[in-house]
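> Below are the sequence and a predicted model for it; my questions follow.
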Amino acid sequence: MVESEEGASLSEQLLESSRRNNTELLLSIKSALGNDQVKLSELINSTHEVITNNSPLHIACHSGHWEFIDIILDIEGVEIDPANREGDTPLHVAVRYSADEPEHGTFVVDGMLDAGSDPRIKNKHGLKPIDYVNKDNDKLRDLLESAEYAISMEIPPEQQLQNGDDEDDEGSASDSD
């Protein structure tokens, strides 16, 4: 792995960037990789803290580092729902952050949901992100409930094919009124 003058690997630099919301360091990592989306997403997806297995996205969500998160979410191929040692996704962590910073936390969670984070994922304790919402944060609860509902209403492409492809009724299903 490429090392900086200080000897820190790109993974170590990425973790440090996520801890400090250091977007300049993140952009220099992107530049060091020639702004190659594949190399960058592979680096991000393979970088984790040793003990907690937190990804850079987990770390940034823990502190509400939106600037870092926003750049990461724009990189094609980045896994946005990786699980840490406890099975928490970055969305779980962002919801916990909202307990101390309700407005900014809700903003971060909204951004994560817009990027495709799945609010239905349960951690090792069987809890979804919504289970960590403070009782008095109705806005965040509504946001997560709406996201779950929207996902539940989506019909997977393979089911769409099955629903419209009935052997006994070759194509006439769309003609019924």
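On my side now, so go ahead. Numbering: from 1, shown residues only.
> okay, CA-based contacts and neighbour counts for the rest of this
Noted.
> Run through the helices of the chain in chain order.
10-20, 23-32, 37-46, 56-63, 66-73, 90-97, 102-114, 138-153, 157-163 (DSSP state H).
> want to throw those into a markdown table with distance to residue 80 and mean neighbour count?
As requested, those are exported to a markdown table (distance: least, Cα to Cα, whole Å; neighbours: other Cα atoms under 10 Å):
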| stretch | distance to residue 80 | mean neighbour count |
| --- | --- | --- |
| helix 10-20 | 14 | 21 |
| helix 23-32 | 17 | 16 |
| helix 37-46 | 9 | 17 |
| helix 56-63 | 8 | 26 |
| helix 66-73 | 7 | 19 |
| helix 90-97 | 7 | 26 |
| helix 102-114 | 8 | 20 |
| helix 138-153 | 15 | 15 |
| helix 157-163 | 21 | 10 |
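> Could you save those helices as TSV and add columns showing distance to residue 81?
Converted to TSV, the helices of the chain look like this (distance: least, Cα to Cα, whole Å):
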stretch	distance to residue 81
helix 10-20	16
helix 23-32	20
helix 37-46	10
helix 56-63	9
helix 66-73	11
helix 90-97	6
helix 102-114	10
helix 138-153	15
helix 157-163	21
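> which one of these lies closest to residue 125?
helix 90-97 (11.9 Å; Cα to Cα).
> Provide the contact partners of the closest one at residue level.
Here helix 90-97 makes contact (Cα atoms under 8 Å, 6 or more residues apart in numbering) with 57-59, 61-64, 80-83, 105-106, 108-109, 112, 117-119, 128-130, 132-133.
> let's bring in a second one:
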Amino acid sequence: MASNNERLLFAAKNDNEDLILEIFGKPGSFNINYIDGLGNTALHYAASKGSIYVLEHILSHEDCDVDPINRLEKATPLHLAVKISDPELRFHVVESLLEAGADTKIKDKWGTIAIDLVPANDERTRGAFRLAQVANQISYLM
């Protein structure tokens, strides 16, 4: 039988909101930042697959690390989210991660920050990055 950590990863990969709610109903029985063999967390999978319902639940968990770095690409969930092909889904996932405080300055193993991976014609997502960077600068000054 799969552990709750493995079930959490499955829920993230498949946007299974019922399953994540069931797991969340058993506090202490799972690690929200559980890392699989590739160094991915549920947040990596939810971000890369565009699992918006599960993503919101993961981000709402008080112990959620929004910037875990995986093993193969040294990528954060934000790096993976900007690769989503559907522009609307990409914007929603990126915006959710940025609102949760994702760090826009982390570089992957190729030295690339997430905004560099946003398609050139996606001004809406690029705008979300700019807003997050301005908000970070303002909060730094206060």
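On my side now, so go ahead. Only a predicted model underlies this, so the values are computations on that prediction, with no experimental measurement involved.
> Superpose the two chains and report the TM-score.
The TM-score (TM-score structural alignment, normalised by the length of structure 2) is 0.91; 141 aligned residues with a Cα RMSD of 1.6 Å.
> returning to what we had before: just tell me which of the helices of structure 1 ends up closest to residue 124 of structure 1.
Closest among those, using Cα to Cα: helix 90-97, at 11.7 Å.
> Please report the distance of the spatially most central residue of structure 2 from residue 96 of structure 2.
Using Cα atoms, centre = their mean, the residue of structure 2 that lies closest to the mean C-alpha position is residue 77, 3.7 Å off. Distance from residue 77 of structure 2 to residue 96 of structure 2, counting by Cα to Cα, to the nearest Å: 11 Å.
> In structure 1, what range does stretch 75-82 of structure 2 match?
Under TM-score structural alignment, stretch 75-82 of structure 2 corresponds to residues 88-95 of structure 1.
> cool, stretch 43-63 of structure 2 as well?
Going by TM-score structural alignment, stretch 43-63 of structure 2 sits over residues 57-77 in structure 1.
> neighbouring contacts of that stretch?
Residues contacting stretch 57-77 of structure 1 (Cα under 8 Å, 6+ apart): 15, 17-23, 26, 37-38, 40-42, 78, 80, 89-91, 93-94, 96-97, 104-105, 108, 111-112, 115.
> how long is that stretch end to end?
13 Å.
> what does stretch 68-78 of structure 1 give?
First-to-last distance for stretch 68-78 of structure 1 - Cα to Cα - comes to 13 Å.
> do the same with stretch 13-26 of structure 2
Span of stretch 13-26 of structure 2 from end to end, Cα to Cα: 20 Å.
> chain center to that stretch: distance?
Relative to its chain's centre, stretch 13-26 of structure 2 lies at 16 Å (Cα atoms, centre = their mean, to the nearest Å).
> which residues in structure 1 does that stretch align to?
Under TM-score structural alignment, the match for stretch 13-26 of structure 2 in structure 1 covers residues 19-32.
> before we move on, the earlier item: so which of the helices of structure 1 gets nearest residue 123 of structure 1?
Closest among the helices of structure 1, using Cα to Cα: helix 90-97, at 8.4 Å.
> Near the closest residue to residue 40 of structure 2 other than its chain neighbours, how many residues? Count them for me, please.
Of all residues not flanking residue 40 of structure 2 in the chain, residue 70 sits nearest, at 5.1 Å (Cα to Cα, 6 or more residues apart in numbering). Look at residue 70 of structure 2: counted by other Cα atoms under 10 Å, it has 19 neighbours.
> From residue 7 of structure 2, how far out is residue 70 of structure 2?
19 Å.
> for residue 44 of structure 2, same thing?
14 Å.
> ok, now residue 1 of structure 2?
10 Å.
> Same check on residue 67 of structure 2?
Distance from residue 67 of structure 2 to residue 7 of structure 2, by Cα to Cα: 21 Å.
> Then residue 123 of structure 2?
Residue 123 of structure 2 is 36 Å from residue 7 of structure 2, by Cα to Cα.
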